[in-house]
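**Q** Please find the sequence and the predicted model below.
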Amino acid sequence: MKLITLYILLAFLANLVLPWWVITVAGLFLGLFYKEHAGKAFGMGFAAMFLLWGAQALYIHLANDGILAERIATMLNVGSPLLVVLITGLIGGLVGGLSVMTGSVIAATKDSAK
């Protein structure tokens, strides 16, 4: 739980001034530091970024009365604007999960090589 909270906070603050992909760097370092098993690390990273990106997409959706999400849903031919919010959360979750898992696997590889 501490990893999820720290990851959400770190990624949110970093995304205020840096590009979207900085969440991968943050996740990599958190994965190196916390050294969880690969599956658990992926789940924690996925949950953190799914919550963060999903909440941010939902906020944007509600703040502009759904205009942006509706146009993107039309452009992608997915139907519902809320499905766009869900897809955004899933993409963020996958990126976050893979980055934390990569960090934990690197840490495990370094530990086993000693």
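**A** The structure has been received and is ready for your questions. Numbers count the residues shown, from 1 in each chain.

**Q** make it CA atoms for all contacts and neighbour counts henceforth
**A** Will do.

**Q** Just the element for the residue at minimal distance from the centre of the chain, please.
**A** Centre of the chain computed as the mean C-alpha position; nearest residue by Cα atoms, centre = their mean is residue 49, 2.4 Å away. Residue 49 is located in helix 38-63, with elements delineated by DSSP states H and E.

**Q** another one to put next to it:
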Amino acid sequence: MILAILLALSAWLLSFVLPWWSLAIPAVVLGALLGTSGGHSFGFGALGIGAWWLIHTLYIHIANDGILTGRIADLFSLPHPSLVILITVIIGGLTGGLATLTGYLFRTTFLK
């Protein structure tokens, strides 16, 4: 669980100065340092980044009264704006999980 918390905090800090894909940097490092298995690394990486993106997306949604998510839903012909939030969380979770898994696999491959 500490992996997910550290990953969410580091992604939050990096989001102030770097683009969205910068979450992969601490995910690879933390996956290499704290990952105990492939499933553990992927699961907690997906949980940490998915939770962070959910909080951030809900904040943006509430801050502008859903205008942005409504327009993006219209752009992609989605029936409801909440699907934009769901898709965003899934993409973030997959990105975080795969990056953390990559860090764990690098450690197990190169430190044997």
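**A** Great, that's in hand. The shown structure was predicted, so the numbers you read here are calculated from the model rather than taken from an experiment.

**Q** What would you report as the TM-score here?
**A** Put the two chains on top of each other and the TM-score (TM-score structural alignment, normalised by the length of structure 2) is 0.96; 112 aligned residues with a Cα RMSD of 0.8 Å.

**Q** mind listing the helices for structure 2?
**A** When secondary structure is read from DSSP state H, structure 2 shows helices at 2-14, 24-34, 38-63, 67-75, 82-110.

**Q** ranking those helices by burial, who's on top?
**A** Stretch with highest mean neighbour count among the helices of structure 2: helix 24-34 (a mean of 22; mean count of other Cα atoms under 10 Å).

**Q** Next, the mean deviation of it compared to structure 1.
**A** Average distance, helix 24-34 of structure 2 versus aligned residues of structure 1 after superposition (mean Cα distance after the TM-score superposition for structure 1): 0.7 Å.

**Q** And the residue nearest to residue 5 of structure 1 when sequence neighbours are not counted, how far from residue 93 of structure 1?
**A** Across the structure, with Cα to Cα, 6 or more residues apart in numbering as the measure, the residue nearest residue 5 of structure 1 apart from its sequence neighbours is residue 48 (7.2 Å). For residue 48 of structure 1, the distance to residue 93 of structure 1 equals 7 Å [Cα to Cα, to the nearest Å].

**Q** now swap in residue 66 of structure 1 and tell me
**A** 22 Å.

**Q** now do residue 60 of structure 1
**A** Separation of residue 60 of structure 1 from residue 93 of structure 1 (Cα to Cα): 18 Å.

**Q** circling back: and the helix holding residue 49 of structure 1, what does it pack against?
**A** Under the contact criterion of 3 or more Cα pairs under 8 Å, 6 or more residues apart in numbering; DSSP states H and E, the helices and strands touching helix 38-63 of structure 1 comprise helix 2-17, helix 67-76, helix 81-113.

**Q** contacting residues for the closest residue to residue 53 of structure 1 other than its chain neighbours?
**A** For residue 53 of structure 1, the nearest residue in space outside its immediate sequence neighbours is residue 89; the separation is 5.0 Å by Cα to Cα, 6+ apart. With contact taken as Cα atoms under 8 Å, 6 or more residues apart in numbering, residue 89 of structure 1 is in contact with 49-55, 57.
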